[in-house]
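# Structure for the following, please:
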Amino acid sequence: MADDWQNAMDHAVALARRAGEVVREALQHDRKVMTKSCSVDLVTQTDQKVETLIIQSVKEKFPTHRFIGEESVAAGEACVLTDSPTWIIDPIDGTTNFVHAFPFVAVSIGFSVNKQMQFGVVYSCLEDKMYTARRGNGAFCNGEPLQVSQQQDVKQSMIATEFGSSRDPEVVEKIFSSLKNILCIPVHGVRGAGTAAVNMCLVASGCVEAYYEMGIHVWDVAAGSLIVSEAGGVLMDVDGGELDLMSRRIVAANSRAVAERLVAEIDAFSPPRDDAPPLKP
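Next comes the predicted model:
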């Protein structure tokens, strides 16, 4: 079965490169913008085109596999992770970046079996950086091994986060409360690439010591979570418990010491789970 998963991973890398070509071409010619849940939750025709490209290709090659795709879920499909081989796809992670031509846009493809990530592929299209990880085989960028930072002192650390798309005043208050607490530890700085997948790859690369966020989705972090762990990092919930990919909450760090120090400062909240049943009208 290992060879089957390697074949799937090789196909994912090839698809991510094809998707990257579509994204780069669209940046030059077509960035028509639509909205989903609110005026700042953006989607483009390119998001939909890339997701269709990936899913159709995978269905042809692996007809028994399942899918969780950002745009498919937005269109009404259930977001349920089963034990079956499942591709977890974010066709454009960093859609707002894409709309504004801000130069961090990623294609994220994760693959899960028995609810455990088996490989992750994140292609930062405009940087031409291909991040990959296979369970038990390490993490790489353009074929070069990745290793998280060895810094254990949070006061000497760089932290990554994002503000999300919710503009609910209570949510925004908690986001800024966490940011204030962490800045005042104090840490060296707080940054954000505008894409969860790239932020996690920066942790894996040792550029930042940790990334945390509440309000992301499983397709944002599925691939990146394995890349972080295979680069020697740790994953947990913002309350310090075990990471649940469906919870929409994550801390990804170079070490447990840094992660737990951040957890102590995060003003946590719980967005609706990705696998929550739809609200009845």
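# rest of the way, CA atoms for contacts and neighbours
Will do.
# Let me see the contact set for the residue lying closest to Pro85 once chain neighbours are set aside.
What sits nearest to Pro85 in space, not counting adjacent residues and going by C-alpha to C-alpha, 6 or more residues apart in numbering, is Val113, at 4.6 Å. With contacts defined as C-alpha atoms under 8 Å, 6 or more residues apart in numbering, the neighbours of Val113 are 83-86.
# buried subset of those residues?
85-86 (16 or more other C-alpha atoms under 10 Å).
# and of the contacts of Val113, the nearest to Asn7?
Checking the contacts of Val113 against Asn7 with C-alpha to C-alpha, the nearest one is Pro85 at 13.1 Å.
# So the closest one versus Phe119, what's the distance?
Going from Pro85 to Phe119 by C-alpha to C-alpha, to the nearest Å gives 11 Å.
# Now do the helices in the stretch 1-150 of the chain.
2-29, 45-61, 70-74, 95-100 (DSSP state H, counting those that start in this stretch).
# With Ala106 as the reference, name the closest of those helices.
helix 2-29 (7.9 Å).
# Any idea how far stretch 157-172 is from the middle of the chain?
15 Å (C-alpha atoms, centre = their mean, to the nearest Å).
# If you could redo that for stretch 124-132, that was the one I meant.
14 Å.
# Give the buried residues for that stretch.
Residues 124-126, 129-132 are the ones in stretch 124-132 that count as buried (16+ other C-alpha under 10 Å).
# And these, which two are furthest apart?
For the buried residues of stretch 124-132, the maximum inter-member distance is 16.5 Å, found between Leu126 and Thr132 (C-alpha to C-alpha).
# so how far is Ala160 from Gly192?
On the measure of C-alpha to C-alpha, Gly192 and Ala160 end up 5 Å apart.
# overlap in contacts of those two?
Asn199.
# Quick check: strands, which of the contacts of Val113 are part of them?
Among the contacts of Val113, the residues falling in strands (DSSP state E) are Thr86.
# sorry, back to before: neighbour count: Gly192 and Ala160, which is higher?
Ala160 (25 against 15; other C-alpha atoms under 10 Å).
# ok, and that one, which helix or strand is that part of?
strand 158-161 (DSSP states H and E).
# buried ones in that strand?
158-161.
# Check which helices and strands that strand is in contact with.
The helices and strands touching strand 158-161, judged by 3 or more C-alpha pairs under 8 Å, 6 or more residues apart in numbering; DSSP states H and E, are strand 189-191, strand 210-214.
# Another for comparison:
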Amino acid sequence: MNVFSSPGTAAVETTASTETAELAALLERTVAAVEAAGELLRERHDVSARPGDLDEVVRAIYANDEAVMALIERPLLAARPGSRWVEDELASGLLPEGEWWVVDTAEGNINHIHGMAEWGVTATLVRANAPLLTVVHLPLTGDTYTAVRGRGAHLNGEPLRASAKTDLRAALVGTGQAKPGEAEEALRRTGASVTAMLLNALVVRVSVPATLQLVHVASGRMDAFWQFSDVRSGLLPGALLVSEAGGSVTDTRGEPWNLASADFLASASGLHTRVVDVLSDLA
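Below you'll find the model as predicted:
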């Protein structure tokens, strides 16, 4: 055993140790901020809510976003000095250099304002256009999903593992609409992909939001999720959770996924090639 370390090795080890401690503290503060925001959103949830027209839907969505934003933005920016905030949660594409918070103040807002249960709050810190840390909180169940790059994915502190399935015929898979007003081509591809998967997989789910399907993929409850979209806030949390849980994350052609990619696929690693085969035929 070599009991000596070079100065370079010691410096690297010290830097890594410092970053580990910093990220652990940051994760704790991020969880606190996201869970506080989730509690506010839970208080605003009305199971009897039935918005009557588009204007009412839009007002309710903005009201939720504004209420939660007022509570979560300052704590997250303070938790990571020098970080910046992505203003448009429906935006896509690469971010400028530096660290950015990509936050969905009400992931599944459309469900929330219609009295449904599939919604939550997410926050992801992005460094150099890759997710570094993410927190997803589901207030109605009390579940909190977390992941830090290179350090695994967890649900309420317990490790997550993606599905071990290898047969697409036994798979539960899903997709969904990323946002209102998607391009017609993307919507037609989505419809075609559902048909293709109905012919190849066991069961296909089509629902929103993306994150609530992706936490199932990370947990091994679902086997694959794809989306013909590049909305950052809906994909970044799940991308990190699934990859840290041992799943595969690419675009629908099997190429490495990043914020410049036009579409997205996350799946159990043992199914990934087969899912790509089905989806790539639609391109």
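# State the TM-score obtained for the two superposed chains.
Here the TM-score for the pair of chains, by TM-score structural alignment, normalised by the length of the first structure, is 0.82; 261 aligned residues with a C-alpha RMSD of 2.9 Å.
# picking that back up, quickly note the distance from the counterpart of the residue nearest to Pro85 of the first structure in the second structure to His216 of the second structure.
Alignment note: Val113 of the first structure maps to Arg127 in the second structure; criterion TM-score structural alignment. The gap separating Arg127 of the second structure from His216 of the second structure is 25 Å, by C-alpha to C-alpha.
# Same check on Gly98 of the second structure?
Gly98 of the second structure is 30 Å from His216 of the second structure, where distance means C-alpha to C-alpha.
# try Gly270 of the second structure
To His216 of the second structure, Gly270 of the second structure is 16 Å away according to C-alpha to C-alpha.
# So the two - more neighbours on which side?
Neighbour count, other C-alpha under 10 Å: between Gly270 of the second structure and His216, His216 has more, with 21 against 18.
# if you line the two up, which stretch of the second structure does stretch 196-214 of the first structure fall on?
Stretch 196-214 of the first structure corresponds to residues 210-228 in the second structure, going by TM-score structural alignment.
# Also stretch 86-101 of the first structure?
Alignment of stretch 86-101 of the first structure against the second structure: residues 100-115, by TM-score structural alignment.
# mind checking how far that stretch is from the chain centre?
Taking C-alpha atoms, centre = their mean, one finds stretch 100-115 of the second structure lying 12 Å from the centre of the chain it belongs to.
# cool, stretch 93-104 of the second structure as well?
Worked out by C-alpha atoms, centre = their mean, stretch 93-104 of the second structure lies 14 Å from the chain centre.
# for stretch 191-210 of the first structure, same thing?
The answer for stretch 191-210 of the first structure is 10 Å, by C-alpha atoms, centre = their mean.
# what's the span of it, first residue to last?
In stretch 191-210 of the first structure, first residue to last residue: 10 Å (C-alpha to C-alpha).
# quick one on the thing from earlier: mind putting the helices of the stretch 1-150 of the first structure into a markdown table with distance to Val218 of the first structure and mean neighbour count?
What follows is these, written out as a markdown table (distance: least, C-alpha to C-alpha, whole Å; neighbours: other C-alpha atoms under 10 Å):
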| stretch | distance to Val218 of the first structure | mean neighbour count |
| --- | --- | --- |
| helix 2-29 | 17 | 16 |
| helix 45-61 | 15 | 17 |
| helix 70-74 | 9 | 18 |
| helix 95-100 | 16 | 20 |
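# Tell me which of those helices lies nearest to Glu230 of the first structure.
In terms of C-alpha to C-alpha, the element of the helices of the stretch 1-150 of the first structure nearest to Glu230 of the first structure is helix 2-29, at 15.2 Å.
# Show residues contacting stretch 67-81 of the second structure.
26, 29-30, 33-34, 36-37, 40-41, 83-85, 101, 105-106.
# same question, stretch 87-97 of the first structure
19, 42-44, 47-48, 50-51, 65-70, 103-112, 194-197, 218-220, 222-223.
# Now the buried members of the residues you listed.
Neighbour-count burial (16+ other C-alpha under 10 Å) applied to those gives 19, 42-44, 47-48, 50-51, 66-70, 104-112, 194-197, 218-220, 222-223.
# Report the contact partners of Arg151 of the second structure.
Counting by C-alpha under 8 Å, 6+ apart, Arg151 of the second structure makes contact with Glu244.
# Now do the same for it: its match in the first structure.
Per TM-score structural alignment, the equivalent position to Arg151 of the second structure in the first structure is Asn137.
# For Gly143 of the first structure, which of the helices of the stretch 1-150 of the first structure is the nearest?
Within these, the stretch nearest Gly143 of the first structure is helix 2-29; the backing value is 11.8 Å (C-alpha to C-alpha).
# quick check: angle from the closest one to helix 45-61?
With axes from the mean of the first three to the mean of the last three C-alpha atoms, to 10 degrees defining the directions, helix 2-29 of the first structure sits at 150 degrees from helix 45-61.
# how far apart are helix 2-29 of the first structure and its match in the second structure?
For helix 2-29 of the first structure, the mean deviation from the second structure after alignment is 1.6 Å (mean C-alpha distance after the TM-score superposition for the first structure).
# which secondary structure elements does that helix contact?
Other helices and strands packing on helix 2-29 of the first structure, by 3+ C-alpha pairs under 8 Å, 6+ apart, are helix 45-61, strand 106-113, strand 116-124.
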